[in-house]
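Participant: next comes the sequence, and after it the predicted model I'd like to discuss.
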Amino acid sequence: MNTISPLAFVHPNAKLGDNNIIGPFCFIDDNTILGDNNNLQNSVTINFGARIGSNNEIFPGASISTKPQDLKFKGEETTCQVGDNNSIRENVTISRGTASKGMTIVGNNNLLMENMHIAHDCLVGNNCIIGNSTKFAGEVTIDDNAIISAAVLTHQFCHIGSLVMIQGGCRFSQDIPPYIIAGKEPTRYAGVNLVGLRRYGFDNELISLIHEAYRLLYNKGVLAEGIEEIKRNLTITPEIQYIIDFVSGSKRGIIR
């Protein structure tokens, strides 16, 4: 049974699961779906096209599936998909997709801190921590287990790798490859994310291998030559293959 404040508005066509709490002054629009056991505190807005899973806590002022801030958007029917077990803090805004991809996706077990923004057609993985006032422009991809500090500005189409740590206040227009610390001004490679990798269970041998991969990669002026050095000199574990695939597939280039 859902608990809905008499001061909330829930559109009659909205589809709600079970045991949701809908606080006062919440607005749930047409063409929306909520799973089970979500807690929407007061003044949460769930807009047209939202698809929200279960066990999410959404704090006051958050607005999910907002109209894209993209002049190319012509009102096409798109979605914003949010998974399970997310904590979406105060005044977070997540736009729905455009014709480009048709959907914005936020995975599971993420902490989205106060006042951060996820623009249209972004893809956020699982177990990410994203700091206060960080902003992602359109079609940014964030892989699993990324930690992105406060007030980070990310250019559209950028790709952020898994298990990175990005320093607060960074701004960048190139991709952030996996397992590293990104920081300073301008944003650049600042070493391997030792603490994060150890917390995630990487042993010293694997961490040393990742460190050597980046040494070989960044010692070459041409990234393709660095990738060939990695292939010639290192054991190609799944983690090293991920680095190779990430760098080879980068459309914007990686930070140096």
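Facilitator: Thanks, I have it. Numbering: from 1, shown residues only.
Participant: every contact and neighbour count from this point should use C-alpha atoms.
Facilitator: OK.
Participant: show the contacting residues for the most centrally placed residue in the chain.
Facilitator: Centroid-nearest residue in the chain: V124, 3.0 Å away (criterion: C-alpha atoms, centre = their mean). Applying C-alpha atoms under 8 Å, 6 or more residues apart in numbering, we find V124 in contact with 105-107, 141-144.
Participant: same deal with E185?
Facilitator: C170 are the contacts of E185 under C-alpha under 8 Å, 6+ apart.
Participant: also this one, for the comparison:
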Amino acid sequence: MGIHPTAYVHTDADVHPSAEIGPHVVIDGPVRIGAGCRIGPSAVILGHTEIGSGTSIHSHAVLGDIPQDRKYDGEVTYCRIGSGCIIREGATIHRACLPGEATIVGNRCYLMTNSHVAHDCVLEDEVILVSGALLGGHVQVGRQAIISGNTGIHQFVRIGEMAMIGAVAMIGQDIPPFAMTNRRGEIAGLNSIGLMRAGTPSADRQELKVLFRMIYRSGMSLRRAVELANDLATTDTGRRFVDFFDAGSLRGIRKSNHSGTSDQRKAVA
């Protein structure tokens, strides 16, 4: 299809010849669009936005608009989207607020309808945002994490890799890798099904259970439990889990409210 005659493409934009630009699309500024991208009707792409090859952007998505931050004063900032992503209708991704910085969406991410990625967020590869998921500024999301529908993530929160965040939740603190939360944002167990589907070795999964129980079900302080877990973690997966707690946090790491109900204990198994 090439570029539809009703689309507006700025003279500074770099659109690969194999990209398809639909009707009434607006591409305004030094935008770069990679090979095989498909931009749906009435999508808007602004500023210093870069889109990797094979990414599909559906109608009325808005990418690279200015950040919703009063400190922003027109500085040059970036929005970088990887290859093979799917960005559905009405999704929004804002460019960074800090000069020279970028909002980053990794490869093969799936942003469903009306999801929002605020300024300076970093999403690693294969993240899924379900419809209505909202990320505040500077949120970090690890690879293969899933943020369920209508869930809000507070600014500066970290979501660990392969974490699964329950629907309609309000997340105000960091969620460790491989964990699941319920709709109240409480740690409910390990994402055991996700770990198995990802081909995580059985030994790694068994060690994760031990580490998880020590940190979230032992009744010890978080600091003491993490110290002991550091001595026990030997697998690559276990080390990534424990290292998350040592990496530093601006918002704090979500703790368990209690030692665990029978339902929560089943979730760990």
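Facilitator: Done, it's in. Keep in mind it's a predicted model, so treat the numbers as computed, not measured.
Participant: doesn't Q241 of the first structure fall inside a strand?
Facilitator: No. Remark: Q241 of the first structure does not belong to a strand; assigned using DSSP: H, G, I helix; E, B strand; the rest coil, it is helix.
Participant: keep only the contacts of V124 of the first structure that stay in contact in the second structure.
Facilitator: Among the contacts of V124 of the first structure, the ones still in contact in the second structure (both residues aligned by TM-score structural alignment, their matches' C-alpha atoms under 8 Å) are 105-107, 141-144.
Participant: is it possible to export those residues to JSON lines including secondary structure?
Facilitator: Output for those, formatted as JSON lines (three-state DSSP):
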{"residue": "I105", "secondary structure": "strand"}
{"residue": "V106", "secondary structure": "strand"}
{"residue": "G107", "secondary structure": "coil"}
{"residue": "T141", "secondary structure": "strand"}
{"residue": "I142", "secondary structure": "strand"}
{"residue": "D143", "secondary structure": "coil"}
{"residue": "D144", "secondary structure": "coil"}
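Participant: out of those, flag the one nearest to Y214 of the first structure.
Facilitator: Distance to Y214 of the first structure, by C-alpha to C-alpha, is smallest for D143 among those, at 18.7 Å.
Participant: count the neighbours of the closest one for me.
Facilitator: 20 (other C-alpha atoms under 10 Å).
Participant: repeat that for G107 of the first structure.
Facilitator: Using other C-alpha under 10 Å: G107 of the first structure sits among 20 other residues.
Participant: and M170 of the second structure, by the same measure?
Facilitator: 19.
Participant: over to the one 5 residues further on?
Facilitator: Residues contacting I175 of the second structure under the criterion other C-alpha under 10 Å number 28.
Participant: off-centre distance for stretch 65-78 of the first structure?
Facilitator: Mean-position distance between stretch 65-78 of the first structure and its chain equals 19 Å (C-alpha atoms, centre = their mean, to the nearest Å).
Participant: got the buried residues for that stretch?
Facilitator: By neighbour count with 16 or more other C-alpha atoms under 10 Å, stretch 65-78 of the first structure contains the buried residues 65-68, 78.
Participant: buried among the contacts of V124 of the first structure? Need that as a selection in PyMOL.
Facilitator: Buried subset of the contacts of V124 of the first structure, written as a PyMOL selection, criterion 16+ other C-alpha under 10 Å:
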select buried, resi 105+106+107+141+142+143+144
